[in-house]
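**Q** Okay, predicted coordinates and the sequence, questions at the end:
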Amino acid sequence: MKGLLLRLSALDADAATAVRVIAHFQALLGSGALDAISLARSTAGLAECAAGLELPDGRTARFGPGGAALPGEPEAVSQGAELGPSGRVWLERPGPPGPFDELILEWMAIAARTLCGGPTPCAPPAPRTPGQPGAPDAADPALMELVLSERESDHDRARALRLLGLAPELPLRMVAVRGAPAVDAGLDAVALLGRAGLEAVVRVTRTGPWGTVLVQPPDPAADSPAPALRAAVADPRRGPDVARDAARRLRVGVGGLVPALAARDSWAQACTALRFAVAGSPREAVADHDALGPVALLADIPAERLAALPEARQLDALAAQPNGDLTIAALAAFCRTGSLRQAAAELHLHHSSVAARLAHVEAALGWRLRDPEHRFHAHLALYARRLGAGPC
């Protein structure tokens, strides 16, 4: 969509704006979570004037361009569209109608009719159970790019957030997802977040090779979603039509909670955390920037310097041996837990198997892993090997 917009912009700015309008409503219709409030609020943000609707079943919604609900009847309808025998949508633009108001109303009416299954009256939506997780919704990539841009003004980023159905005044965090190269990272991210069942507003799109996820919990003091994401990686059966091997290829980086207008800072943290993540073990597959603490500063060291460390090269040589990936996983689990049995339980291996693999590591690198100092060196070498692979 972004490429199409750029090509159209070069030919006709009006055509590009029209495509943006259509893309906005198509994203809403494809989200699977459209309701009267989100439709009216997002339309008002898109049109930059008050917008409202009345559905045949009696539901009404009216919002200003800043995202605030407006009480009462519309003061001055500049243009409207009927939904059938009853029901309507409208804009309240001061002065003459805008050049795209007719197109906006046409698509707003289409979206409103889907809320009722067509021109016939529909029943009110079932009440949402408190604590019920929200499903991840597909986001317009152009809007996500605006939210993460350093060049755009706060006003434009706030407007993009509102169009995505988010509150600019509430904090949020970003999550970066990488899967197999041949798999759409956006689809991987949607499947993962669907299984995680976060109690938050979740928007997902693809940015280059990454699945780009925006998570805005209703509670500003909400904990990190990393544990729920690890559970989702560990049990891909929680979601329909998700292959177990696809889940095992996932790597996830979780950024910190930041003000909504500083989402790009959380995205940078998520990408940094992603460099520490290792596909396979659920515990290692999801890296949380906040949990990394000062270890995250290692990512500032040039990758080529880290890759050139003798210990990192020795770990590469171990990994290249038969079942070397299990040897590296055993080392990582033991360094993290400090317990042979905990490492074995995490890897679903017998503790004697883990002990044998650790003995092989000690013989190859001259470490005594029961010694905390040697174990610390081993952990740093593991980080250096991961970060030496380069950008996420």
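**A** The structure has been received and is ready for your questions. The structure displayed is predicted, hence computed values, not measured ones.
**Q** drop to CA atoms for contacts and neighbour counts, all remaining ones
**A** Will do.
**Q** can you pull out the strands in the chain?
**A** Secondary structure of the chain (DSSP state E): strands at 50-54, 60-63, 79-82, 88-92, 137-138, 173-178, 201-207, 210-216, 251-254, 286-288.
**Q** Make TSV out of those and add mean neighbour count and distance to Ala10.
**A** Putting those into TSV (neighbours: other C-alpha atoms under 10 Å; distance: least, C-alpha to C-alpha, whole Å) gives the following:
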stretch	mean neighbour count	distance to Ala10
strand 50-54	28	31
strand 60-63	24	33
strand 79-82	18	30
strand 88-92	25	30
strand 137-138	24	27
strand 173-178	29	31
strand 201-207	23	22
strand 210-216	25	27
strand 251-254	29	36
strand 286-288	29	41
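**Q** Pasting the second one now:
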Amino acid sequence: MDDSRSDPPGWPSESEIIAFFDGQLLQGTSLDRLVEQAAALVGSAVGRRRTDGRGAARDPRGGTLSVVAPEGATTNSVATGGLVWVDSPTGSLAAHFLDRLALTVTVVERWGISGASAISPPIELLLDPSSSEIAQGWARKQLGLTNGALVRVAICSGQADRVDGFVAMLGDVERVISRTTRRDKTVVLLAAADTGPVAIPGVPTGVRAAHGRVVEAEHAPTAYLTARDAYRFARPSPHDRGPYQPVAGVWLDGGRLSGLAALCRLDRTDIEIVPDVKALGRLAEQHGEHVLQMLEAYATTDSLRKAAAQIHVHHNSVTYWVQKAESELGYSLTEPYRRAQLFICLCLYRLWKDDGGE
């Protein structure tokens, strides 16, 4: 690629070019309008010529030109066929401009984007980590959010009427800014009253729910990602009203996962080769998931009796399943760090069962 010094003086920077084309797609555009605005941006004639000889070309003042690229123009191919050109010497900025122009032309011609109806919902753009800064800014404006406004994200799934009831319950505590659906899960954007947890009376039976860390609106993707991590560890609510024991995994807070969130970045294939995860899987398959709940209670308390009290079973039952697990795992859980190891493997098993999360 040629050095940027070969570009004409006064050309926009790479970031300004990206922002321009993102803005065209966000606002909804047509081929004619795109070419006209692009020519005005760089102060040079710009054109799009299709394989059938048709297209659009404009000078910097909006005048109509032949779609045939003039001699000396810089060109680039388009995925839908034909080419785009700019009447400017080849340079890194001109090449970057044409790359973005070609991509935008492809989107416009392939999907017929024209008008605001083609734009992704603001909440989708706001929470998407891959959204550009201009897309994020547009989304915040549409949702009535300032950069520093505090937001949190909740993710839930379950029977539709119960999910709706749960969202309404959240709305009684914090304002619901917007909601959307991703992979059969409801994603809710909330205006956080403060950085503390959301105090709700309970989660409807069968609803699986979690929320992320409270952040400023300009960092909203972080709120979504931490909610998604917490959701992967969450379990369906066993009853409508709290309090819930920690081992129940109800209404988890992504801000409290700390280093456990890193486990969510592991591929399922990386998890399933861990011998301890396989052993836990055999126990669950042969005897039921409730066995793993007993083991988790034991791994997170300092005695068999405390574990039994937490999940409301006799301590002899916990003792039996701990011994059974030791036989499957091949080591004693009284050895140093073994209970911590068990807890991590229980977390890995839950992620493996979740198979991809939100």
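**A** Yep, that arrived. This structure is a prediction, so every number in the text was calculated from the model and none was measured.
**Q** before we move on, the earlier item: closest one to Leu380 of the first structure among the strands of the first structure?
**A** Taking C-alpha to C-alpha as the criterion, strand 286-288 is the member of these that comes nearest to Leu380 of the first structure, at 15.5 Å.
**Q** how many other residues sit next to Asp184 of the first structure?
**A** Residues lying near Asp184 of the first structure (other C-alpha atoms under 10 Å) number 16.
**Q** rewinding a little: CSV for the strands of the first structure, including distance to Arg157 of the first structure?
**A** Written out in CSV, the entries for the strands of the first structure read as follows (distance: least, C-alpha to C-alpha, whole Å):
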stretch, distance to Arg157 of the first structure
strand 50-54, 19
strand 60-63, 19
strand 79-82, 27
strand 88-92, 23
strand 137-138, 18
strand 173-178, 15
strand 201-207, 15
strand 210-216, 14
strand 251-254, 21
strand 286-288, 25
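**Q** Quick one: residues contacting Ala19 of the second structure.
**A** By C-alpha atoms under 8 Å, 6 or more residues apart in numbering, the contact list for Ala19 of the second structure reads 132-134.
**Q** try 7 Å this time
**A** Taking C-alpha atoms under 7 Å, 6 or more residues apart in numbering, we find Ala19 of the second structure in contact with Ile134.
**Q** quick one: it from Leu126 of the second structure, how far?
**A** Using C-alpha to C-alpha, to the nearest Å, one obtains 16 Å as the distance from Ala19 of the second structure to Leu126 of the second structure.
**Q** circling back to that earlier point, right, and the strands of the first structure - which one's nearest Arg370 of the first structure?
**A** strand 286-288 (25.1 Å).
**Q** To Arg230 of the first structure, which of the strands of the first structure lies closest?
**A** strand 286-288 (6.1 Å).
**Q** The closest one vs the second structure - mean distance after superposition?
**A** Strand 286-288 of the first structure differs from its equivalent in the second structure by a mean of 2.9 Å after superposition (mean C-alpha distance after the TM-score superposition for the first structure).
**Q** That strand maps to which residues in the second structure?
**A** With the alignment judged by TM-score structural alignment, the segment of the second structure matched to strand 286-288 of the first structure spans residues 251-253.
**Q** next one: that stretch to chain centre, how far?
**A** 17 Å (C-alpha atoms, centre = their mean, to the nearest Å).
**Q** residues contacting Gln341 of the second structure?
**A** Contacts of Gln341 of the second structure (C-alpha under 7 Å, 6+ apart): none.
**Q** Can you tell me what it aligns to in the first structure?
**A** Taking TM-score structural alignment as the alignment basis, one finds that Gln341 of the second structure is matched in the first structure by His377.
**Q** Look up how far Ala344 of the first structure lies from its match.
**A** Counting by C-alpha to C-alpha, the gap from His377 of the first structure to Ala344 of the first structure is 21 Å.
**Q** Next: Ala389 of the first structure.
**A** Using C-alpha to C-alpha, which is the criterion applied here, Ala389 of the first structure is 27 Å from Ala344 of the first structure.
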